Every structure is written in structure tokens, then in C-alpha cells.
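1. Structure for this input, please:
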Amino acid sequence: MTDGRGSSLLRSVHGFHVCERTRHPGPISAHPLHWRETSLLAPGPGQLLLEVVACGVCRSNLHMIEGDWAADGVPAINPIIPGHEVTGRVAALGEGVTGFALGDPVGVQPLWWTCEECEYCTSGREYLCHQRVITGEHVHGGYGQYMVATAAHTYPIPAGLDLIDAAPLFCPGITAFGVVDKLDVGPGDTVAVFGLGGVGHMAVQFALLTGADVVAVGRTKEHLVVARELGATRTVDSTDPAALEQIADSADAVLTFADSDAVTAQALRTLKWGGTLVTAVPLNLPSFPFNQGQVIKASILGNREQMRTVLQLAAEGKVRTVTERFAMSEAATALELLAQGKLRSRAVLHN
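-> Below is the predicted model of the structure:
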């Protein structure tokens, strides 16, 4: 393995530890994860080897580990190393890679590879590429000491950003930005955010940057506290029918990040006639009254330019992640707390 200039790298590394989902998925409480040592892979053409610093813990990791998506072919390989919001430092460069140097701080998001040729890739919508490869679902991810990444989908991290706190920028950050970027709102408008976990707490901040008033709606006390700390104009306990009634038909835009039919119904009741709902989760709609002139949009991640904008906004101190840190060896613990709804915001594993 070389750095492209002929010097040998990582001579002392014979193997490294990774956390894999076993071939037999099950509830996280049944311990479907295990640690093992594996051989260090050299990056191929157009790839980088990263020494992982941190990896955020996403609910989609939990779905995959517990086998919820097995019928849809996820994960694509088995066993697999989960994790798709990764930060680290460049440890080796594959053939043809330019623009990176050894030791550079970088990050990788769920979009690991795209074809670069289809109508979506050539129009700034690479997240819709039909051949897209997802980090930690189709290829090994960041629950380990090293990870191979595609250079075209690896992002330099601005100086000054903490690499552990920066990890969630690569999934909650870009997802939330992509959702808010689909809105046309500003001062005088009201945006309601439903679901205040990892993605929702970032959406509150991006919505505030538009100048709109932001109403944060959630059922977890700690999530509401975080939303207030981040500047939400108002917080609403979604378990309180009277509080929900007070915001009915009040929001020019509603953002949803909770995969729940009950939350979807609450969100639509909050949305004004003629308003826009943007969702980053599946929706089930038993009915949709066309005569109210409302618009529903779906959003997934964001493009490369948007990802760079997210990183710049974080570097400028305009948005921040709220994280709970766990050693990489505590992956199962972090996932169990996520499953139990006991995380304040986003868990991040670190080496």
C-alpha cells in the first residue's frame, strides 16, 4: 500500500478491529453485533483508506442490524460493518486520487458511490442515482478502526471542527439541510418540526437560519429541552392534545422526521391550507384533501454542494450538533439506548 508517491504506509498494521452485524439479525438486546479482527484493505483506484475517528449512530443502523430491511436486500452483504456518518483522517490514497493528502480530516456520508453518468448524477441530484451504493448497507461502514471510501464522495472537514462532533453533519446535517432547502420561507413565516432526534435538532437550526419562527414538536422531554437550547421559537409536547390544538392550522411549512402515522396526522393538522410538508420518512395517508391546496415533498440527503454548505455553516458556528459520546466498543450500548428512546440527541462512537 502506498500514498501515490512510492512511500510505504501502515507497515505496522497487520489487522484491525471492526464491529459487524452477524449473519443472523435480531433485536439489539439479543446481541447481533460482534467484534473481530480483519485484514487491512488497500484502497482501489479512486478510493481512500480512512483511519476512523468517529461514526454517528443512526436509527437506520438499528433497522438494518435488527433485520427490518432484509426483505429489501439490506444489507447487501452479510456480515456487514454498519455506520454511514463517518469522520476520520486519510491513511492511504488509491491510484488516481488527487486533492487529498495523508492525515487530512475528512468525512463520509451515506452516499458512498454513484455512477456519475445518469441524469441524476449530472444534474446535482446524485442521491437519486439508481445505482447508488450506501455506506454501511451495501459496503462496509464506519463501526471500526479503518474504512475504505470513494474519493468522489469524501469531504474535507474545515479546520476547527471537532471530528467527533462533526460526524452527525454527514447524515442528520445533510438530511436536515436538504429538507429545509426545499422550502420557500422567511421572516414572518412559521415552520413546525416534528421529530426532534438526530435529524430534527439540525432541522430546527437550519429552519431558524431562514428567519422563520420555528415550532419544535416532540414527545421526549429532553428533545424539547435541546430544541429550546438551539433557539426554537416555541416547543410543543406532542402527547398533550390541548397543546397540539393550539398550533392547528398555524404552520406555513411542516417538516417530519418521525416514521409514525400518528405524527403524520399531527403534522398535517398543523399545516395551513396552501402550506408545504416536507418529509424525510415514509408517509401513510388514508386520505389527502385536495381542496386545501397543500403540497407534500419527499427529501433524501442532499447533493455534494449542499454537503459542503453544511460543513461551512458548522465551521462558521451557525449550526452545531448535539452529541453523546461512546467508545467504539460501546456500539451495542448506544444502539440499545437509541432503541429505548433514551438518547438526548445523537450518539457518536469514537476510537
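
2. Every contact and neighbour count from this point should use C-alpha atoms.
-> Will do.

3. Show me what counts as buried in the top helix by length along the chain.
-> Taking DSSP state H as the criterion, the chain has its longest helix at helix 304-315. For helix 304-315, a neighbour-count test (16 or more other C-alpha atoms under 10 Å) marks R304, Q306, M307, R308, V310, L311, Q312, A314, A315 as buried.

4. What of stretch 219-233?
-> Quick answer for stretch 219-233 (16+ other C-alpha under 10 Å): T220, E222, H223, L224, V226, A227, R228, L230, G231, A232, T233.

5. Second chain to compare with the first, below:
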Amino acid sequence: MRAAVLDGPESIDVRETERPTPDPGEATIAVEASAVCGGDVEAYHEGPPGKDSVVPGHEVVGRVAEVGDGVTDLTTGDRVGVPWLHEACGRCVACSRGDEQMCPDREITGTDVDGGHAETLRAPAAYVHEIPEAFEPVETAPLLCAGVTAHNGLRAAGASAEDRVAIQGIGGLGHLGVQVADAMGADVIAVSRGEDGRDAALELGADRYVDAEAVDVAETLQELGGADAALSTVPAGEAMSTLVGGLAENGTLAVVGAPSDPIELSARHLLDGDRAVVGASSGTRAERERHLAFCARHDIAPWTEEFPLRDVETALEAVEDGTVRFRAVLVP
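-> So this is what the prediction gives:
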């Protein structure tokens, strides 16, 4: 089979590899779509962590090709999704309290084990998600990480109907955050740099657009009454800091971007208004199931651009350059 093998920093090659077979409790999946995440771009530059090579990709939809011994809830031909979390131990403190994504012994799809930028991958049957036939593979794959991450961030920020909710960054994560917040019934304020994103943000469901290049974001949000909840999807701590200043009293900023620079906070601003800053992760199996059901009810789908598997480097470059609107998806 063909797979995109990352075998060093900025060294990824689509080549013939051995097709995997399922161990007991596992299934092999014939890939229909594998979305490209920002984490894939980071891995591309850094190389495979602690190993010679790996096949990236952790937002995957395909059909079950074969099941291993002991698998009774999947059959050949079922459409399934393979997410970021490959497997957790099920015994540690984090797993015991329901936070399997925080398991210290977790394995990550496309990092610790081969992922979906390939024609076939294998995964534990207990960690894949059955995908209804009505779901399009290319549109569904990004929901398995980007979608649920944005949704979890909004929940962590306490977003609810009629809240003023600021979404910073209208890209792979943010454009899904806008749709989810709109479906919640929130007053959605999209925040991004430049006027190029205005039309897309409003089409996605934002009620207002704030151009971060033209105005002071914190002041503008406060003039609107302050953000009751905010979600930052950008990889820039300086930009995130502006959202903190725009929070309403009792407002919460949820961070799902991963900046290399620090977020600057005013302790007085937090204390005086009972404001908070929290992080949000990609979520559990149960949260992913709820997110998929929510998207089905509200007709939420990512904006995608398809790339053939052989053009994996082109897709990675497009994601890094921000030229994709808004999620690149590889198809074998």
C-alpha cells in the first residue's frame, strides 16, 4: 500500500509500505479521507518524535477492511472515524475520572502509531467511531479533531445561548468554532486579521466581524459589552492577550491554539471581574460522539480542499501558509 512516511525533519515520502493486519481487538481501515492538522505541520518540521519514522494523520474516515479476533461490534464495510487518541490505559487516575485524553500512557494516532495519511491504517476497535452513511468522508474527517477541539473550547469557556462569544482566528479550528457557537444560539463575534476574512466569517454564522489590524480588539469587545466567552484558535500569545482584555465580567477565555510565545495577563483585570483563562483538549470518545451528533443536527461541516495523497507536502505547505479555506484533506 502507499503511505506518506515521515522519516526526518521536513522529510516525508509517499511510498509503498507493508499493509497492516489487525491484532486481536483491532480493525484495519481502508482510508477514504485524512485531514491535515496543524500538529502535522509541526511534526513535519520536527520529524518523528523518538522513532525513526511514522505515518502522520489523526483525523481519518474510512471503511473497515478487516477485523481482528474478539471484535464483535464492527464488520467489514462499516464506515468509521479514527481520531487523535489511539488508545489509553483505562486504569490511571485520568482514565478513572473520565479524562482518557490526559492518560500519561496514551498513544496518539499519527505520532506514536502510524496514522491515516495512507491507504490503510489499523486502530483499536474500541476507539473508532461509527460514521453514518449520510456523512461525507472529506467533510467528516476534520470534525474528529478540529471540530471537537473547538466545541470543547466553547464548552470550557461556558458559552451558551445569547452569550456574546468571540472567536479569534477564522481558520481550520476557528471556522468550525463560529459554526458551533452560532448553532448554540450565541451572539458570535469573529476576530481575525484583515478584511479578507469578513465575508467568510459572516457566511459561517458570525454576527459581527472585528478586524484586528484596524482596531484595538480588547477595546472593541468592551464597547460591545465584553465577551462572555471567548475561544482563541491562533498560535500567537500576543494576539490571545488582546482577548483577555476584551472579556466581560465573569468571562472566560478558552485557549486551543498552541503559541510559542507567552500570553500576557493582567492579574488585576482577572481579579476585578472574576475572569478566567482555561485550556481545552481534543476530548474523549464520548465528547467526540456528542460533537458528531451536534454537527448532524445543525448541519455543521468544515470548508475543505482536497489533495491527493501524493501531494502531501503541498497540503502541509498550504496549511502552514494559511492559503487553505479552511481544512486540507488528503484522499488516497
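
6. one step back: elements contacting the very next helix or strand once past the longest helix of structure 1?
-> Proceeding N to C from helix 304-315 of structure 1, the next assigned helix or strand is strand 323-327, under DSSP states H and E. Using 3 or more C-alpha pairs under 8 Å, 6 or more residues apart in numbering; DSSP states H and E, the elements in contact with strand 323-327 of structure 1 are strand 346-350.

7. now the strand it packs on and strand 323-327, what's the angle there?
-> 30 degrees (axes from the mean of the first three to the mean of the last three C-alpha atoms, to 10 degrees).

8. How far away from the center of its chain is strand 346-350 of structure 1?
-> 12 Å (C-alpha atoms, centre = their mean, to the nearest Å).

9. follow-up on the earlier one: in structure 2, which residues correspond to the longest helix of structure 1?
-> Mapped onto structure 2 using TM-score structural alignment, helix 304-315 of structure 1 covers residues 285-296.

10. what's the average distance of that stretch to structure 1?
-> By mean C-alpha distance after the TM-score superposition for structure 1, the fitted stretch 285-296 of structure 2 averages 1.6 Å away from its aligned residues in structure 1.

11. Just the closest of the buried residues of helix 304-315 of structure 1 to I157 of structure 1, please.
-> L311 (6.9 Å; C-alpha to C-alpha).

12. Helices of the stretch 101-250 of structure 2, start to end?
-> Using DSSP state H, counting those that start in this stretch, the helices of the stretch 101-250 of structure 2 run over 137-140, 146-156, 174-184, 198-204, 217-223, 237-245.

13. What is the neighbour count of A229 of structure 2?
-> Using other C-alpha atoms under 10 Å, A229 of structure 2 is surrounded by 31 other residues.

14. Now for it: which residues touch it?
-> 154, 157-159, 163-166, 247, 251-254 (C-alpha atoms under 8 Å, 6 or more residues apart in numbering).

15. can you check L196 of structure 1 too?
-> A216, V217, G218, H223, L224, A227, F257, S345.

16. surely the fourth one meets R344?
-> Yes: look at H223 of structure 1 against R344 with C-alpha atoms under 8 Å: they come within range, at 6.0 Å.

17. hmm, back to that, any idea which of the helices of the stretch 101-250 of structure 2 gets closest to A280 of structure 2?
-> Short answer: helix 146-156, nearest of those by C-alpha to C-alpha, at 5.1 Å.

18. before we move on, the earlier item: among the helices of the stretch 101-250 of structure 2, which is nearest H58 of structure 2?
-> Closest approach to H58 of structure 2 among those is made by helix 146-156 (10.3 Å; C-alpha to C-alpha).

19. Output the residue interval of structure 1 matched by the closest one.
-> Using TM-score structural alignment, helix 146-156 of structure 2 pairs with 172-182 in structure 1.

20. is it true that E32 of structure 2 lies in a helix?
-> No: under DSSP: H, G, I helix; E, B strand; the rest coil, E32 of structure 2 sits outside any helix and is assigned strand.

21. before we move on, back to that, list residues touching both of H223 and R344 of structure 1?
-> G197.

22. Just give the closest residue to the counterpart of R125 of structure 1 in structure 2, not the sequence neighbours.
-> Using TM-score structural alignment as the criterion, R125 of structure 1 maps onto D99 of structure 2. Leaving aside its sequence neighbours, D99 of structure 2 sits nearest to T284 (C-alpha to C-alpha, 6 or more residues apart in numbering; 6.7 Å).

23. show me the residues around the residue nearest to E162 of structure 2 when sequence neighbours are not counted that make contact.
-> Spatially, and ignoring its direct neighbours in sequence, E162 of structure 2 is nearest to A186 (4.5 Å; C-alpha to C-alpha, 6+ apart). Contact analysis of A186 of structure 2 by C-alpha under 8 Å, 6+ apart lists A159, S160, A161, E162, D163, R164, V165.

24. Check whether the fifth one really touches D228, as I assumed.
-> Yes: in this structure, D163 of structure 2 is within contact of D228 by C-alpha under 8 Å, at 5.8 Å.

25. quick one, which of these two is more surrounded?
-> For D163 of structure 2 versus D228, the count of surrounding residues by other C-alpha under 10 Å is larger for D228: 25 against 19.

26. and that one, what pairs with it in structure 1?
-> Using TM-score structural alignment, D228 of structure 2 lines up with D252 in structure 1.

27. Leaving out chain neighbours, which residue sits closest to its match?
-> G275 (4.8 Å).

28. how far away is the one you found from G195 of structure 1?
-> In this view, G275 of structure 1 and G195 of structure 1 are 19 Å apart by C-alpha to C-alpha, to the nearest Å.
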